[in-house]
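S.K.: Here's a sequence, model it:
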Amino acid sequence: MPTQRLSAETTPPAPPNAMIIFGAAGDLTKRKLIPALFHLCHGNLLPDTFAVVGLDRLEMDDTAFQAMMAEEVQRNVGSAWNAETWARLCDRLHYMQGNITDQATYIELCERLSGIDAERGTDGNYLFYLAVPPSLFGDITRLLGAVGLTAECENDWRRVIIEKPFGIDLDSAKALNRMLHETLDEDQIYRIDHYLGKETVQNIMVFRFSNGFIEPLWNRQHIDHVQITVAESVGVEHRGPYYDTAGALRDMIPNHLLVLLGFLGMEPPNSFDSQAVRDEINKVLDAVHPLTPEQVLTNAVRGQYGEGVMPNGEKVPAYRSSPGVDPNSRTETFAALKLTMDNWRWAGVPFYLRTGKRLTAQYTEVVIQFKRAPKIMFKDADTAQMNPDMLVLRIQPNEGIQISFGAKIPGPRMRVGTVNMDFCYADYFGNAPATGYETLIYDCMNGDATLFKHADTVEKGWEIVQSVQDVWSALPARDFPNYAAGTWGPAAAGDLLKNDGRLWRRITTPDEPT
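M.R.: Have a look, this model is predicted:
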């Protein structure tokens, strides 16, 4: 019977705290943060002693802010809307107008929080969510520190959540970390990656380490290679000016894909303690071979989409026609890498990573392809349909796990075909509405940093892709656009595997036959 995921029946409410959102009138707050709080509230995972303070430049009072959020939450949670839940959350929403680069705003914020502590019983525990551009992180943390809002006492805590990008290269990532550490201890900084809020990502550790039949196979003796795909069917939409300075490599691989690689490749931690897990992920990234400039030419692929037709028949324009994008842009909207590791478990096992915009489907998955079994006993049998065994971890959509293996096709002849066993989260645990931020916000309130990035993890990710950035900057692409919107990317991405005698797993969309 399906079980509600976000529920105080199995999980205690968070401790008393006030959540201060910088950029409270922005898109992230409207679409993700307040809806996530709504879902937590509906599951009774927020304490009665909880409050939100939204801070932005717009002039409005608490009532206007509550009305704005009511409209946005109702739009974004859809059928999960519950008037009683909203009434409970709405009563805890406060708003403050201010200039986030002016110290006077922070002095006023201190006074406002003191009043909320007294009124709401939030105990001086503050979670600052910086839903603002990274260029403002330094000013905000410095000014919070200047008025004492980052100073922790024995009985209270102060934590800061920041959103990616955590730099644009290794040097800027190091500079950002130094700037944050001027005011905050590392254990106060929570670098959020919403991919880690997805159940299937968290389940990678559980699936590997709680099932006795899996871990003995999770090594170079049994695994042929690993594929990580993060495909987006959307274009750059309103992010053109930002995306044209970033590209697919910077935007996705150091942040999302390498963290997935870390969970897949890590050794068993001593416990699920946040420091133990993060240490093991860092060891994996340490073991990844950064590509040499020569290897970049053969083991890295970039692409940019041209006009095309999506599977639903929609005709879409080329990337270069997007608002805010240079009409002669050399920015990649697709990136693929072949990476290897220098450690005992994974020596000789390639990890293929790909991500891109305007691909055939919105789809994220991990594929573990096992080595082929010897066919000597089947030498007289029809094995034309005998494919390698695969384990597929579906991150989104349709979260779940699929195992493909060989079985006898019924009939008088010995014929072997591939069959699938499929587990779908929604079938067993219910399809609880979520934005991907609920678990992460809840964990931060509880001081659990397991699913957040450590400074070392951020820097190691940039170290891995730095040589690719350098070569691609020195040698601008001359063949852009090199794939049509609505396809799976440039042909060279397929060659990345074909040259090794392998293929990307065929991902079928709902409109395609399996």
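
S.K.: CA only for contacts and neighbour counts going forward, please
M.R.: OK.

S.K.: ok, residue 232 - contacts?
M.R.: When contacts are counted by C-alpha atoms under 8 Å, 6 or more residues apart in numbering, residue 232 touches 355-363.

S.K.: The structure of the following sequence is requested for comparison with the preceding one:
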Amino acid sequence: MQTDSSFTFVLFGGTGDLSMRKILPALFEAHRAGGMLADSGKIVAVARHAANRDEYLQWVNEHVKPHVSKKAVDEAAWTSFLARIEFVKIDLGNPEDFVQLRDAVQDLPGIRVFYLATGPSLFVPICHALASVGLNENARIVLEKPLGYDLKSSNAINDAVGEIFAEEQIYRIDHYLGKEPVQNLLALRFGNALFEPLWRREWVESIQITIAEELGVEARGDFYDNTGALRDMVQNHLLQLLSIVAMEPPHSMDSDSVRDEKLRVLRALKPIDPRDIGKVAVRGQYHSGVIRGNSVPAYATEQGVKPDSSTETFVALKVEIENWRWAGVPFFLRTGKRLADRVAEIVVNFRAVPHSALGASALRAGANRLVIRLQPNESIRLYCLAKQPGEGMNLASVHLDLAFDQFFREGQMEAYQRLLLDVINGRLALFVRRDEQEAAWRWVEPILNEWQASIKPPKPYAAGTWGPAAASAMLAQHDTCWLEEEN
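M.R.: Alright, predicted model coming up:
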């Protein structure tokens, strides 16, 4: 991916955890690859926790290097990468400080990208301050999640940002959309005659989408206790993955064609009646347990968490899409912290054959299954039945693998790297449009409201397990189970 697009990348929250772990490592990988970033491109870090450029670069040396790829760091590439970086010390609460930022970037070439790796409470003040010094022209702005606390607050942020930046200037980032297997899902569906005819209610029994984490809330207790898994993961990541899985073939891969089809899926989600939430939604909270031999504390004892907290750390949902392609097919969404493994995957269970002369095993739903692993070890695996060697017609499950790191010799591009390059080059397809975000919030809100009003606490589950038993029971009602339970 060669580019001549000159740019000035302004990173707000330049000393924050996201900048250290994801954004600067991604920019370094693009720089090291050669040809992905214009030689004239500059990175301007904005923070108040460093005194000057030298101190900031020392901070980058200490905190970014551990998060670059496992390959040994090429010191020449690292030195030339640091040469791209400038630093401006700013108090984001003081609009007058933005004059210093304007002076620092006004003579730098190319499109300006403003990446807001800050808390959402700072999004609107930063945008107003940028406009006050004329930096909202010839610019793109990247907004990290969470964008609001509910539909009303999300609309308030979008309204305020939209007064300063046009919609085509706003890049609402969801890093799961930048993952290689998600891109390959589009290629698999729309580039192969093999799958598209099967991608519908007549042939699909059910679909599971899981994002599971072994980690707890770490140092984010204050934030997480006011957010919860439904806001933190379902409203954005899981519903975005669902829309990619279920969307109709777009007219083309341009940004609005893809996002139009995703929006149609989100608008077709069957509204959840508050009276049915207990049947189709499970919320849980982890208690103490053991993960990989290590004892971990209960959520309620984590730093920054209220001892009597009713915040959910686990969500499982049964979702239906009311359209011709998917009517009657259950989509099961699941996410949680302190689960048994770190995994993100999409599981498409195809229907069993209608009649088999080969025995009962060929009639088992899920015998044909597509598993798209997003993390770790990104891959696509297709399961089918084959005859076991030997006497008799005994069937066994076998699988065909596409392991990207083995098949493609060139290194894979990390999600943030792909998305940052898309921002610099003005490609919007993998970013969330405002109407998508509104549709997602509108569908989620009845669940939020019901849980907030409920006197029932989240269902407990031991850390190191796969969540409350109620999540398995919900699938059992449809004669199916989560993938790891079958294995």
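
S.K.: Need the TM-score from the superposition.
M.R.: Taking TM-score structural alignment, normalised by the length of structure 2 as the basis, the two superposed chains have a TM-score of 0.96; 485 aligned residues with a C-alpha RMSD of 1.7 Å.

S.K.: one step back: so which of the contacts of residue 232 of structure 1 wins on neighbours?
M.R.: Neighbour counts for the contacts of residue 232 of structure 1 (other C-alpha atoms under 10 Å) peak at residue 358, which has 31 neighbours.

S.K.: Let me know the closest of the contacts of residue 232 of structure 1 to residue 499 of structure 1.
M.R.: When these are compared for distance to residue 499 of structure 1 (C-alpha to C-alpha), residue 355 wins out at 19.4 Å.

S.K.: and the counterpart of residue 350 of structure 1 in structure 2, how many neighbours does it have?
M.R.: Here residue 350 of structure 1 is matched to residue 330 in structure 2, going by TM-score structural alignment. As a burial measure, residue 330 of structure 2 scores 20 neighbours (other C-alpha under 10 Å).

S.K.: Next: residue 278 of structure 2.
M.R.: 16.

S.K.: Translate it into the numbering of structure 1.
M.R.: Alignment note: residue 278 of structure 2 maps to residue 297 in structure 1; criterion TM-score structural alignment.

S.K.: Correct me if wrong, but its match is in a helix.
M.R.: Yes. Residue 297 of structure 1 sits within a helix when classified using DSSP: H, G, I helix; E, B strand; the rest coil.

S.K.: end-to-end on stretch 68-82 of structure 2?
M.R.: End-to-end distance for stretch 68-82 of structure 2, by C-alpha to C-alpha, to the nearest Å: 14 Å.

S.K.: Revised request: answer the last question for stretch 130-146 of structure 1.
M.R.: First-to-last residue span, stretch 130-146 of structure 1, C-alpha to C-alpha: 17 Å.

S.K.: got the contact list for the match of residue 350 of structure 1?
M.R.: Applying C-alpha under 8 Å, 6+ apart, we find residue 330 of structure 2 in contact with 205-207, 318-320.

S.K.: For residue 180 of structure 2, state which of the residues you listed is nearest.
M.R.: Nearest to residue 180 of structure 2 among the contacts of residue 330 of structure 2, with distances taken as C-alpha to C-alpha, is residue 207, at 19.7 Å.

S.K.: Quick check: that closest one touching residue 332?
M.R.: Yes. Using C-alpha atoms under 8 Å, residue 207 of structure 2 is in contact with residue 332, at 6.2 Å.

S.K.: related to what we said a few turns ago, for the contacts of residue 330 of structure 2, give me CSV that also has secondary structure.
M.R.: Shown next, in CSV, are the contacts of residue 330 of structure 2 (three-state DSSP):
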residue, secondary structure
205, strand
206, strand
207, strand
318, strand
319, strand
320, coil
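
S.K.: any idea which of the residues you listed has the most stuff around it?
M.R.: Neighbour counts for the contacts of residue 330 of structure 2 (other C-alpha under 10 Å) peak at residue 207, which has 24 neighbours.

S.K.: What's it aligned with over in structure 1?
M.R.: In structure 1, the residue paired with residue 207 of structure 2 is residue 226, using TM-score structural alignment.

S.K.: Next up, the contacts around its match.
M.R.: Per C-alpha under 8 Å, 6+ apart, neighbours of residue 226 of structure 1: 349-352, 366-369.

S.K.: repeat that with 7 Å
M.R.: Contact analysis of residue 226 of structure 1 by C-alpha atoms under 7 Å, 6 or more residues apart in numbering lists 350-352, 367-369.

S.K.: Structure 1: which residue goes with residue 120 of structure 2?
M.R.: The alignment partner of residue 120 of structure 2 in structure 1, by TM-score structural alignment, is residue 134.
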